[in-house]
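Asks: Here is my input; please provide its structure:
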Amino acid sequence: MRLFSLAFRHRRAAFFATAFALATGLASAQTAPAYPDKPLRIMVGASPGGGTDILARVLADKLSPALKQPVVVENRPGASNTIAGELTARAPADGATLLLATNTAQAVAPHILKLKYDPLKDLQPLGLVAVMPNVLVVSASSPYRSVKDLLAAMAARPGGFKYASSGIGSTQHVGGEAFNLATGMKSVHVPYKGSSQAHIDIISGEVEMMFDSTSSAMGQIKAGKFRALAVSAPQRSPELPDVPTLAEQGVKGADVSTWYGLYVTAGTPRPAVERLSAELARSLQLPDVQARIKALGGEPGSLIGEPFAAMNRQEFEHYGQLVRAANIKAE
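Replies: Have a look, this model is predicted:
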């Protein structure tokens, strides 16, 4: 309920923080030893084609010429995006390994899974890339055309409905359980290794619904393969103006959005962190990057460095409370 508006709070302060990061980062880069001196990789904890992968490739295309090094995207899906997180946390602290993570791995999964790394201590936050509302989708061939239709069918078949997610502890998983909690219904969680694989079963009707991020689902919605029933945010998405929110359809307290942040291995030298933060801030101000993020139904990030780290810590506590309230456990 609060996530989609999270990126807009303290916007004035965030603007000056970004400007400061740009100025200090570029100044440091002029005096520090040459960085980077080898190719970089952006680790992604999801399969190719999903929202995280799309945004990682957008950033790679901008960071590569700016840093004068190849920047490749490496997909390591599984374990609620935490495989990629662990690989980044355990990588040499030389600034060559980045991670595009979501609140799945950074704020939700740590409360559900036993991880071999600490997302808050072993990863250095660089900046918030984007915030995307989640959207409740069904197959375009589904008979359900509203949340009311869906709830009536669920009431007629208690426990007979399934919802897909990109993995245990993902925002799709949390969104599904928040929906169950808010409506008093019970649908069965079906986890996948990524959104793109889940989409296949949604389209076929094997699984009835999914609370996917707009960044992942928008392509299928625009292609006419998904029908969007509700936006899981306080307000409608500008890219889906005809799709009402959950609250508009009588379901309150179930809003869950997905945010994406860029990280580097903790312990990376400060000049490298400042250079990466500065280039990220610059990239996020580019008109084509902003247009791409907005086309996915999201809002470009504006928090760089410590303001983003503070937001991550706040989200970690928030999702811990939600996981406990919904009694979400590893399956």
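
Asks: From here on, just use CA atoms for contacts and neighbour counts.
Replies: OK.

Asks: Now do the buried residues in the longest strand seen in the chain.
Replies: Scanning the chain for the longest strand, with DSSP state E as the assignment, gives strand 123-139. Across strand 123-139, burial judged by 16 or more other CA atoms under 10 Å covers 123-139.

Asks: Ok, stretch 83-102 next?
Replies: 83-91, 93-102.

Asks: which ones among those residues are found in strands?
Replies: The strands, defined by DSSP E, take in 97-102 from the buried residues of stretch 83-102.

Asks: I'd like those written out as JSON lines, with distance to residue 48 added.
Replies: Output for those, formatted as JSON lines (distance: CA to CA, whole Å):
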{"residue": "97", "distance to residue 48": "18"}
{"residue": "98", "distance to residue 48": "17"}
{"residue": "99", "distance to residue 48": "15"}
{"residue": "100", "distance to residue 48": "13"}
{"residue": "101", "distance to residue 48": "14"}
{"residue": "102", "distance to residue 48": "15"}
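
Asks: Alongside the first, I'd like the structure of this one:
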Amino acid sequence: MKLRTFLGLLGLAASAQLAAPVAWADTYPSRAVRIIVPYGTGGGSDILARQIGARLQTIWGQGVAVDNRAGASGNIGTEAVVRSPADGYTLLLQNSTMVVNPAVAGKLNYDPEKDLTPIMLLGLTPIALAAHQSTNIKNLKDLVEYSKANPTALNYGSCGVGTPQHFVMELVKQKSGVKATNVGYKGCAPALTDVVGGQVQLAILSANLIAPHIKTGKLYGIGVSTASRYQLMPQVPTFEEQGLKPLDFSIWYALMGPAKMPPEVVARIYADVQKVLAEPAIKENLSGAGVEPLSGNGAELSKLIKVDLARYAQLAKSANIKAE
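Replies: Modelled structure (predicted):
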């Protein structure tokens, strides 16, 4: 999906990134930079941080360390960045879980809009719903018919209660009338294991996790959460194509820092990371990992955060989603 399409569907207008004064561009960074990833290794945020960090080391001539601080749905690592000096030497690679947390848990120890400096959007991964092959549920029409005939039979695995994946499935249920009970796992990997093994009939997961099993035929792809089809499984239609409009949700990834970072430092980071994301090798690596690179600026990210905070808050209320 192109950035313009993604942001346009959210009603976000593009805005220009301010150019950095030469003095700051020449002096930053003068020492090592740390990127905190508030999740474990191997996920989309971690992959992006390591790909980008390795290239920034070359561009900047300074060390760029990735620091994984998992826990509390990303809040532990995020709070560490909030408390850090706003000098550009401690950065945060977050994802859209950050805007879901307030909808589920209520007030956090930080304000996603006020306590962080949005630097840029980096990429996105769609969310997809899949069914085990034994169900013979191959699309949304099949799912609706199966649910009507068996209104208490369906269970679906999610990456956890209150995750973006859980929210998307509840929205699908609201719009389609499907009845299915959430089995909230502690992470996407165990939910994937159980749907591939047939322990649950359905699973709503990051689309890159589902794609390999669609190819082998172990899972059927029912729908994708974005307005455009996903590059790793183009044969699977979107939910919007199947009549659930509007439904455009993604796991997005973003680079941020503590509040009140100097605009000149923000602009330098933005410009250099844009260069990294434009490199063919980086594009290929991220695509293989299921992340579609973006390069939206801080103003666009700020608007996206505001929009998604409101969207998830409304959906949490209507679907009665609460923290466990």
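
Asks: Any idea what the TM-score is?
Replies: The TM-score (TM-score structural alignment, normalised by the length of the second structure) is 0.84; 321 aligned residues with a CA RMSD of 3.2 Å.

Asks: coming back round to it: the longest strand of the first structure vs the second structure, average distance?
Replies: Compared with the second structure after the fit, strand 123-139 of the first structure shows a mean deviation of 1.6 Å (mean CA distance after the TM-score superposition for the first structure).

Asks: which secondary structure elements does that strand contact?
Replies: Applying 3 or more CA pairs under 8 Å, 6 or more residues apart in numbering; DSSP states H and E, we find strand 123-139 of the first structure packed against helix 195-204, strand 209-213, helix 214-222, strand 226-232, strand 257-265, helix 270-284, strand 299-300, helix 306-326.

Asks: what helices or strands is the third one leaning on?
Replies: Pointing back at helix 214-222 of the first structure there. Where contact means 3+ CA pairs under 8 Å, 6+ apart, helix 214-222 of the first structure is packed against helix 51-67, strand 123-139, strand 226-232.

Asks: That one vs the second structure - mean distance after superposition?
Replies: Mean for helix 214-222 of the first structure is 4.0 Å (mean CA distance after the TM-score superposition for the first structure).

Asks: same check, this time on the shortest one
Replies: Relative to the matching residues in the second structure, strand 299-300 of the first structure has an average distance of 3.3 Å after the fit, by mean CA distance after the TM-score superposition for the first structure.

Asks: Identify the residues contacting that strand?
Replies: By CA atoms under 8 Å, 6 or more residues apart in numbering, the list of residues contacting strand 299-300 of the first structure from outside reads 7, 129-132, 284, 290, 293-294.

Asks: show me the contacts for the residue at minimal distance from the centre of the second structure.
Replies: The centre of the second structure sits closest to residue 251, judged by CA atoms, centre = their mean, with a distance of 2.0 Å. Listed by CA under 8 Å, 6+ apart, the contact set of residue 251 of the second structure reads 95-97, 124-127, 164, 206.

Asks: I'd like these laid out as TSV, including distance to residue 183 of the second structure.
Replies: Below are the contacts of residue 251 of the second structure laid out as TSV (distance: CA to CA, whole Å):
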residue	distance to residue 183 of the second structure
95	23
96	21
97	18
124	25
125	22
126	20
127	17
164	14
206	16
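
Asks: Identify, from the residues you listed, the entry nearest to residue 226 of the second structure.
Replies: residue 126 (5.9 Å; CA to CA).

Asks: any idea how far the closest one lies from residue 252 of the second structure?
Replies: To residue 252 of the second structure, residue 126 of the second structure is 8 Å away according to CA to CA, to the nearest Å.

Asks: Let me have the helices and strands packed on helix 214-222 of the first structure in TSV, extended by distance to residue 110 of the first structure.
Replies: Shown next, in TSV, are these (distance: least, CA to CA, whole Å):
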stretch	distance to residue 110 of the first structure
helix 51-67	19
strand 123-139	14
strand 226-232	23
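
Asks: nearest to residue 32 of the first structure, of those?
Replies: Of all those, it is helix 51-67 that lies closest to residue 32 of the first structure, at 13.9 Å by CA to CA.

Asks: what angle sits between that closest one and helix 195-204?
Replies: Counting by axes from the mean of the first three to the mean of the last three CA atoms, to 10 degrees, helix 51-67 of the first structure lies at 140 degrees to helix 195-204.

Asks: Which residue range of the second structure does helix 51-67 of the first structure align onto?
Replies: Under TM-score structural alignment, helix 51-67 of the first structure corresponds to residues 44-60 of the second structure.

Asks: ok, average deviation of that stretch from the first structure?
Replies: Per aligned residue, stretch 44-60 of the second structure averages 2.4 Å (mean CA distance after the TM-score superposition for the first structure).

Asks: Run the chain-centre distance for that stretch.
Replies: Between the mean C-alpha location of stretch 44-60 of the second structure and the chain-wide mean there is a distance of 17 Å, by CA atoms, centre = their mean, to the nearest Å.

Asks: cool, and stretch 253-261 of the first structure?
Replies: Here stretch 253-261 of the first structure is found 8 Å from its chain centre; the criterion is CA atoms, centre = their mean.
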